[in-house]
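Novice: let me see the structure of the following:
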Amino acid sequence: MAYLHGVETVEVTNGARPVEVVRSSVIGIVGTAPDADPEKWPLNTPVLTIGGAESVSDLGATGTLADAFDALFAQGVGLTVITVRVEEGAAIADTLSNVVGDVSERTGVNALWSAQALFGVSPRILIAPGFTSQRPSNLANPVVGAMQGFADRRRAVIIADGPNTTKEAAYTYRQDWGSDRIYIVDPGVTVYEGGETVVRPASAYVAGLIARVDRDEGYHYSPSNHEIYGITGTARPIDHFLGDPDTEANYLNEQRIATIVRDQGLRLWGNETTSVEPLNKFLSVRRTHDVVADSIQAAHLWAVDKPFSLQLLVDIAETVNGFLRQMTALGRLLGGRVWLDPAKNTKETWVAGHLYVDYDAEAPAPMQRITFYFNRNTGYYDTLSAKAVAEIARLTA
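Specialist: Predicted coordinates for the structure are as follows:
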């Protein structure tokens, strides 16, 4: 230390750090736009847009991206979107191939991997309207399959469009998937456009709805039972009556397929992903746990490569505990706590520079089913009789 004759102040930065919640509703979209400005929307390159319709004014009117952005903006929120434009092929098979893209060349869906490096954000809601509903050669949709690896590693969810034909076809489509990161919506929606009613994929409308629910209520809320804006109906009528299990809406939900019902507005109806693990079946629980894990992870960059010390361990624990307490107070979590497991944290692991931190937490499940028991009670006739006798006696007194 340098020689000093006098007084100095050294700022010590010990203590818990604030945890900033990661963005929960960044949307990643892959599609076509043949008339787009190629300089602003280069092929197979992630493009970041923030805000409203003015941000995509030079996207052109043709292809799938323009309709998708109309659907997103119809939900009434300013959006953060990572867009990948691909070339429209001569046939749907060619376009599907372009949307899937190449892993090594980072084209199509695989271009989304570059978003974090380019913009510092990664998409958490993935859509490719018009390209996730097909089953080429009666096989699983290749675009959804290509998105799965990204969704698993980047903690994102995929909003996939069902086949938009029959409930039987939707059932067959659903059997291709068993992931808690895939949320299927069937059928498509109708919109009024150019003086006529046309059918559009539902996925972009649902993605925009999720962003709206995140903003207005929080990512721990399910998007189900929320009204979808900007649509006039569904591509086929969906039978629904609250409390009746023998409806198409209930059949689809039982198969873990979300749908859209008409009940005091046109509402998204369905909470469940295609997960084979019952604990992970609810979309809102999956997304909340993702946000918690990513927020805690991102909040500890400051601790990486610091030397082991008691103060450092306490600071990490208190940082996590403080965040879990905050999320619990806000209703995002039911509770949570942190601890160090001595079986994992040995002198061998610490001398190797490896710290293990355990914490638990649980997001609230959506109240998907409410059962009321209506009990007959003829004893109320005794009450009525007593009141009647008293009232008649009063009138005749």
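Novice: please make it C-alpha for all contacts and neighbour counts, starting now.
Specialist: OK.
Novice: roughly how far does the closest residue to Glu248 other than its chain neighbours sit from Gly270?
Specialist: If the residues on either side of it in the chain are set aside, Glu248 comes closest to Asp239, at 5.2 Å by CA to CA, 6 or more residues apart in numbering. Using CA to CA, to the nearest Å, we find Asp239 at a distance of 14 Å from Gly270.
Novice: who has more neighbours out of the two?
Specialist: Each of Asp239 and Gly270 has its neighbours counted (other CA atoms under 10 Å); Gly270 has more, 27 against 15.
Novice: my guess is the more buried one contacts Asn253. True?
Specialist: Yes - using CA atoms under 8 Å, Gly270 is in contact with Asn253, at 5.7 Å.
Novice: any common contacting residues for these two?
Specialist: Any residue near both Gly270 and Asn253 by CA atoms under 8 Å, 6 or more residues apart in numbering counts here, and that gives Thr259.
Novice: how about this one, so we can line them up?
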Amino acid sequence: MPNYLSPGVYIEETDTGARPIEAVGTSVAGFVGTAPDVAAGLNDAVAINNFSEFVRIFAKGGTQAGAPPLAAGNHLANAVYGFFLNGGPRCYVVNSPADQPIGTPGKDVDLLGSIDEIALIAAPGRTDAASYEALIASAERLGDRVAILDGPARAEDVEQMTRAVVVGDEGGKGRKSGLRPRDSQRGFGAVYFPWIKGQDALAGAELVAIPPSGHIAGVCARMDLQRGVHKAPANTAIYGALGLTQTIGRAEQNVLNPAGVNVIRSFAREGVLVWGARTIAPSASNWRYLNVRRLASMIEESIERSMRWVVFEPNDRTLWKSIRRDIGAFLTTLWRQGALMGATPEQAFFVKCDEETNPPEEIDAGRVTTLVGIAPVKPAEFVIFRIGQTAAGATVEQV
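Specialist: Purely as a prediction, here's the structure:
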């Protein structure tokens, strides 16, 4: 207490308001690949804010006097170009030697793992099982990002896309080999098939096959900024996509979609669209939709970052009330934005932090426990119109 020495009116400023929880960003990507200039920024995570900056740093060898021309069809360059073209605001790039496996300890994905703001990771064009495993394992371990995975450019038998490729068994070796990444039980990965065709980012008008992960990461960023992370990044155009390496129709997608393979399709009027919003979680999982996985990760990280003030506070009812107030206000804001399902906040979420979640033995152990439940919105993946006919005329029932 201040020491008051003379009569008078004294004003004290006290911090008694809520501590608002700020939503973390979800639009920054991290890419691993071999740059056009193979020696530029080798095994270092470099922040890139536009494609011109990427060219200056990672393709400078082709712009210097007397330097050989840059090779066309570089997957990393095309992915970064597609990311910014589709609305991505910022990314990190790790130039990894072509002969260095993705997942080498202390390299590539480990470098991206130390950067908190990254929410999407990809290794453009890497479709082998070891690369899939490195990306998925990193996303699962960190819990704050999702791996965007490229399927193969083509599949002669789309049934192969429903079976997981096995590490060290890409060639089959007497077994039926698959082409799909393994399941991620909590949905920390999404695979897209087939590749797109577009102008080469370095060679201009030349049309090349481009792995879609960079463009898809840009689509995710664009949806996040326009609608929010709760909006599924699907039924939207891929800017820069002029065609596909393989045409997929409804019959093929009927096989692929239940297996968690997001199909990129070409429509006569709309052009090339992302036509899937699933993760590689099992089909019965609560994490089978990409927007649900990313929304939950955003909520978890936002609460973790903004609630650090709780550490070492007196573990009593006052603290519990403050926790309920702050988290409740954050989730109410998300509900008002349409991210949570329910006619009222009570239907959309709950926050429980009281004597029941914090009995004496928990308090003695130095722990404060809060239970949070959310009802995320899920995409209208199947829109059904039931059309009937009566003597008075046709009737339509929308489901």
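Novice: check whether the alignment partner in the second structure of Arg267 of the first structure sits in a helix, strand or coil.
Specialist: Aligned counterpart of Arg267 of the first structure in the second structure: Leu273 (TM-score structural alignment). Secondary structure for Leu273 of the second structure, judged by DSSP: H, G, I helix; E, B strand; the rest coil, is strand.
Novice: grab the nearest non-local neighbour of Leu273 of the second structure.
Specialist: Ala237 is the one closest to Leu273 of the second structure (CA to CA, 6+ apart), at 4.5 Å.
Novice: show me the contacts for that neighbour.
Specialist: 270-274.
Novice: top of the residues you listed by neighbour count?
Specialist: Val272 (23 neighbours).
Novice: from memory that one sits against Leu242, does it?
Specialist: Yes - because the distance of 7.2 Å satisfies CA under 8 Å, Val272 of the second structure is recorded as touching Leu242.
Novice: what do we get in the first structure for Asp183 of the second structure?
Specialist: Match for Asp183 of the second structure (TM-score structural alignment): Trp177.
Novice: so that match, which state does it fall into?
Specialist: Trp177 of the first structure - assigned by three-state DSSP - is coil.
Novice: mind jotting down where the helices sit in the stretch 1-150 of the first structure?
Specialist: For the stretch 1-150 of the first structure, the helices defined by DSSP state H, counting those that start in this stretch cover 65-73, 92-100, 115-119, 142-154.
Novice: map Ala303 of the first structure onto the second structure.
Specialist: Match for Ala303 of the first structure (TM-score structural alignment): Val310.
Novice: which parts of stretch 55-69 of the first structure are buried?
Specialist: For stretch 55-69 of the first structure, burial by neighbour count (16 or more other CA atoms under 10 Å) applies to 56, 59, 63-69.
Novice: show me what the residue nearest to Leu273 of the second structure aligns to in the first structure.
Specialist: By TM-score structural alignment, Ala237 of the second structure lines up with Glu227.
Novice: check Val32 of the second structure too.
Specialist: Looks like Val32 of the second structure aligns to Val30 there (TM-score structural alignment).
Novice: just checking, that match touches Ala111?
Specialist: No - under the criterion of CA under 8 Å, Val30 of the first structure makes no contact with Ala111, lying 9.2 Å away.
Novice: and those two? Which one has more around it.
Specialist: Val30 (29 against 25).
Novice: which residues touch the more buried one?
Specialist: 65, 83-86, 99, 108-109, 127-129.
Novice: ok, and the closest non-adjacent residue to the alignment partner in the second structure of Arg215 of the first structure?
Specialist: Mapped onto the second structure by TM-score structural alignment, Arg215 of the first structure lines up with Leu225. Leaving aside its sequence neighbours, Leu225 of the second structure sits nearest to Ser27 (CA to CA, 6+ apart; 7.9 Å).
Novice: which residues sit in contact with that neighbour?
Specialist: 88-90, 118-120, 220-222, 224-225.
Novice: rerun at 10 Å
Specialist: Listed by CA atoms under 10 Å, 6 or more residues apart in numbering, the contact set of Ser27 of the second structure reads 87-91, 117-120, 217-225, 229.
Novice: do Asp290 of the first structure as well
Specialist: Per CA under 10 Å, 6+ apart, neighbours of Asp290 of the first structure: 22, 24, 124, 154-157, 284.
Novice: same thing with His226 of the first structure?
Specialist: 206, 209-210, 212-213, 260, 265-269.
Novice: ok, it to Asp216 of the first structure distance?
Specialist: The separation that His226 of the first structure has from Asp216 of the first structure, given CA to CA, amounts to 11 Å.
Novice: between these two, what contacts are shared?
Specialist: Joint contacts of His226 of the first structure and Asp216 (CA under 10 Å, 6+ apart) are Ile210.
Novice: what residues are shared contacts of Val272 and Leu242 of the second structure?
Specialist: Common neighbours of Val272 of the second structure and Leu242 (CA under 10 Å, 6+ apart) are 196-197, 266.
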